[in-house]
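**Q** The following block contains a protein sequence and its predicted model.
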Amino acid sequence: MLKLTQYFLRSFRPLLNSWITRFVYFGSNVTIGENFRTDSIPKIIIDPACQLHIGDHVEFRRSVEIRVHGTAQIFIGNKTRIDRGVRLLAANSAKIDIKDGVRIGLYSVLNGGDSITIGNKALVSGFVYLQTSMHGYASKDQAVQDQGYDHAPVVLEEDVWLGTHVVVLPGITIGKGSVVGSNAVVTKNIEQYQVVAGIPAKPLKDRK
């Protein structure tokens, strides 16, 4: 009985959930590729003018949330795995483009008021925050929440690894093959193959 239960949890349930997901979110602006697997039905909220594409051989863990608003787009590449509790938000005219073979760790947030690009085989650990929007705060005569937002894109090139609890601020590009240590706050662009850490993140060495 235990083995049958384990088989169901590992094999049949993700397949069943993928069929239900296809049925629930069937429409011209949502496409799901071959061999999609999900541990639970993802929460998808998508406006009519938006687009969501999930590639082939994609895996979702439990409680994934996807929101696409305005005229935004989200593309999830082939052989990508998105862990439990991840939240993807694309708004305005932003594009979140997650390339092939990406891994996104549990409870990470991609906040796409502007565009976010994640290159092939990048690793995003758990509890990471990619932030493309920042509240205006210049005027002391208005509450911060009433001063709107400034937006700038975030780019992670291929083979980047972000450690746990990393925060990446708007307008940042992290170069190919770079490694960002846990708990770092990235406030400046990072060159290719650099290893950085700290608040704010600073170079420690280069990958050989």
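**A** Sure thing, it's come through.

**Q** switch to C-alpha atoms for all contacts and neighbour counts from now on
**A** Noted.

**Q** Tell me who's in contact with the closest residue to residue 126 other than its chain neighbours.
**A** Closest residue to residue 126 apart from its sequence neighbours, by CA to CA, 6 or more residues apart in numbering: residue 105 at 4.0 Å. Contact analysis of residue 105 by CA atoms under 8 Å, 6 or more residues apart in numbering lists 82-84, 86, 124-128.

**Q** Quick check: residue 105 vs residue 87, distance?
**A** Distance of residue 105 to residue 87, given as CA to CA, to the nearest Å: 11 Å.

**Q** next one: residue 179
**A** 22 Å.

**Q** Among these two, which residue is more densely surrounded?
**A** With neighbours defined as other CA atoms under 10 Å, residue 179 and residue 87 compare such that residue 179 has more, 25 against 20.

**Q** isn't that one right up against residue 194?
**A** Yes: contact criterion CA atoms under 8 Å: residue 179 and residue 194 qualify, at 6.4 Å.

**Q** Can you list the buried residues in the helix or strand containing residue 16?
**A** Assigning secondary structure by DSSP states H and E places residue 16 in helix 13-24. Of the residues in helix 13-24, 13-18, 21-22 count as buried by neighbour count, 16 or more other CA atoms under 10 Å.

**Q** Which two of these have the greatest separation?
**A** The span of those, defined through CA to CA, is set by 13 and 22 at 14.2 Å.

**Q** show me the contacts for the residue nearest the centre of the chain.
**A** In the chain, the residue lying closest to the centroid (CA atoms, centre = their mean) is residue 110, at 4.4 Å. By CA under 8 Å, 6+ apart, residue 110 lies in contact with 87-89, 116, 129-131.

**Q** Okay, it and residue 7: tell me how far apart.
**A** 32 Å.

**Q** again, but for residue 201
**A** 44 Å.

**Q** then this one, side by side with the first:
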Amino acid sequence: MNEQIGESLQPNVLGKQATVPRQHYSLNLQRLWSDGRAVLRAYWYLRRATKLGTRVRLWGRAVVDNQGTLVVGDRARLVSTIVPLELATGKQGLLEIGTSAFINYGCSIAATQLVRIGPRCNIGTYVIMMDNDFHRIEPELREEMPPSAPIILEENVWLGARVIVLRGVTIGAGSVVAAGSVVTRDIPPRSLAAGLPARVIRQI
């Protein structure tokens, strides 16, 4: 009796064992293929970077204008699919993208002096970060370029979609800035900030 039960169960068990690994391997192969293409795409489209880390991945085609120094850290992930990601540096500018940072599509990031995106930062779609206003507000001086001031994102900062970070701002480690905010002043570590201009709502 036990042998009959065993015989009746064995094909089903073997069938399950044969089916699950095939699906698993198929998903792994798809993931490896996608990651492999993203790595190759990064090497090509980010070839103007001054330093490109290992296993940097890029989806889509980034627009890069590197007249200064562009550093992309290990395992950074950049998306430039629906709307291009724009990265630019001036002749004296340094743009640093930290290890394991993620930047989504449609962002514009420009450094004439310094823009530093720390490790494990997450940058949402259509974020703008520029360390210079590029024009003075006085009508008679409108064509002059004002002084630059560094933008620093410390480790594990999360910027929601369409956040604008103005020059001279430091956002502390672990902080979150809500979508659509305009950051005009420093934000302490582990803070939730939102608004126009962005203000700290609470600690997190």
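**A** In hand now; what should we look at? As the structure is a prediction and not an experimental result, all values here were calculated from the model.

**Q** Spell out the secondary structure type for residue 140 of the second structure.
**A** Secondary structure, DSSP: H, G, I helix; E, B strand; the rest coil: residue 140 of the second structure is helix.

**Q** Could you tell me which residues make contact with residue 120 of the first structure?
**A** By CA under 8 Å, 6+ apart, residue 120 of the first structure lies in contact with 98-102, 157-159.

**Q** What lines up with residue 165 of the second structure in the first structure?
**A** Residue pairing (TM-score structural alignment): residue 165 of the second structure is matched to residue 168 of the first structure.

**Q** Sorry, slip of the keys, the one I care about is residue 100 of the second structure.
**A** Using TM-score structural alignment, the equivalent of residue 100 of the second structure in the first structure is residue 101.

**Q** Quick one: residues contacting that match.
**A** Listed by CA under 8 Å, 6+ apart, the contact set of residue 101 of the first structure reads 77-81, 120-122.

**Q** roughly how far apart are it and residue 124 of the first structure?
**A** Separation of residue 101 of the first structure from residue 124 of the first structure (CA to CA): 11 Å.

**Q** thinking again about what came up before, what helix or strand does the residue nearest to the centre of the first structure sit in?
**A** For residue 110 of the first structure, the element it lies in under DSSP H and E is strand 109-112.

**Q** In that strand, which residues are buried?
**A** Neighbour counts over strand 109-112 of the first structure (16+ other CA under 10 Å) mark 109-112 as buried.

**Q** contacts for stretch 84-99 of the first structure?
**A** Residues contacting stretch 84-99 of the first structure (CA under 8 Å, 6+ apart): 60-78, 80, 104-121.

**Q** mind checking how far it is from the chain centre?
**A** 6 Å (CA atoms, centre = their mean, to the nearest Å).

**Q** now swap in stretch 151-160 of the second structure and tell me
**A** In terms of CA atoms, centre = their mean, the centre of stretch 151-160 of the second structure is set 10 Å apart from its chain centre.

**Q** Mind listing what's buried along it?
**A** Quick answer for stretch 151-160 of the second structure (16+ other CA under 10 Å): 151-160.

**Q** Just the ones of the contacts of stretch 84-99 of the first structure in strands?
**A** Of these, the ones assigned to strands by DSSP state E are 60, 65-68, 73-76, 104, 109-112, 116-118.

**Q** Just the buried ones from those residues?
**A** Buried residues within those, counting neighbours by 16+ other CA under 10 Å: 60, 65-68, 73-76, 104, 109-112, 116-118.

**Q** what about stretch 111-125 of the second structure, start to end distance?
**A** Using CA to CA, one end of stretch 111-125 of the second structure lies 19 Å from the other.

**Q** do the same with stretch 152-170 of the first structure
**A** With CA to CA, one end of stretch 152-170 of the first structure sits 5 Å from the other.

**Q** now what about that stretch, what contacts it?
**A** 114-134, 151, 171-187.

**Q** now stretch 14-22 of the first structure
**A** Outside stretch 14-22 of the first structure, the residues within contact range by CA under 8 Å, 6+ apart are 32, 36-42.

**Q** can I get those in CSV with secondary structure?
**A** CSV is the format used below for the contacts of stretch 14-22 of the first structure (three-state DSSP):
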residue, secondary structure
32, strand
36, coil
37, strand
38, strand
39, coil
40, coil
41, coil
42, coil
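
**Q** Residue 56 of the first structure: which of these is nearest?
**A** Taking CA to CA as the measure, residue 56 of the first structure sits nearest to residue 36 out of the contacts of stretch 14-22 of the first structure, at 6.5 Å.

**Q** from what I can see that closest one touches residue 76, true?
**A** No: with contact defined as CA under 8 Å, residue 36 of the first structure does not reach residue 76; the gap is 11.4 Å.

**Q** Can you pull the residues that touch both of those two?
**A** Counting by CA under 8 Å, 6+ apart, residue 36 of the first structure and residue 76 have no shared contacts at all.

**Q** would you list every one of the helices in the first structure?
**A** Along the first structure, counting by DSSP state H, helices occupy 2-7, 13-24.

**Q** Just send those back as a markdown table, with distance to residue 206 of the first structure too.
**A** As requested, the helices of the first structure are exported to a markdown table (distance: least, CA to CA, whole Å):
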| stretch | distance to residue 206 of the first structure |
| --- | --- |
| helix 2-7 | 44 |
| helix 13-24 | 40 |
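
**Q** can you tell which of those helices is closest to residue 46 of the first structure?
**A** Between residue 46 of the first structure and the helices of the first structure, the shortest gap by CA to CA is with helix 13-24, which sits at 12.4 Å.
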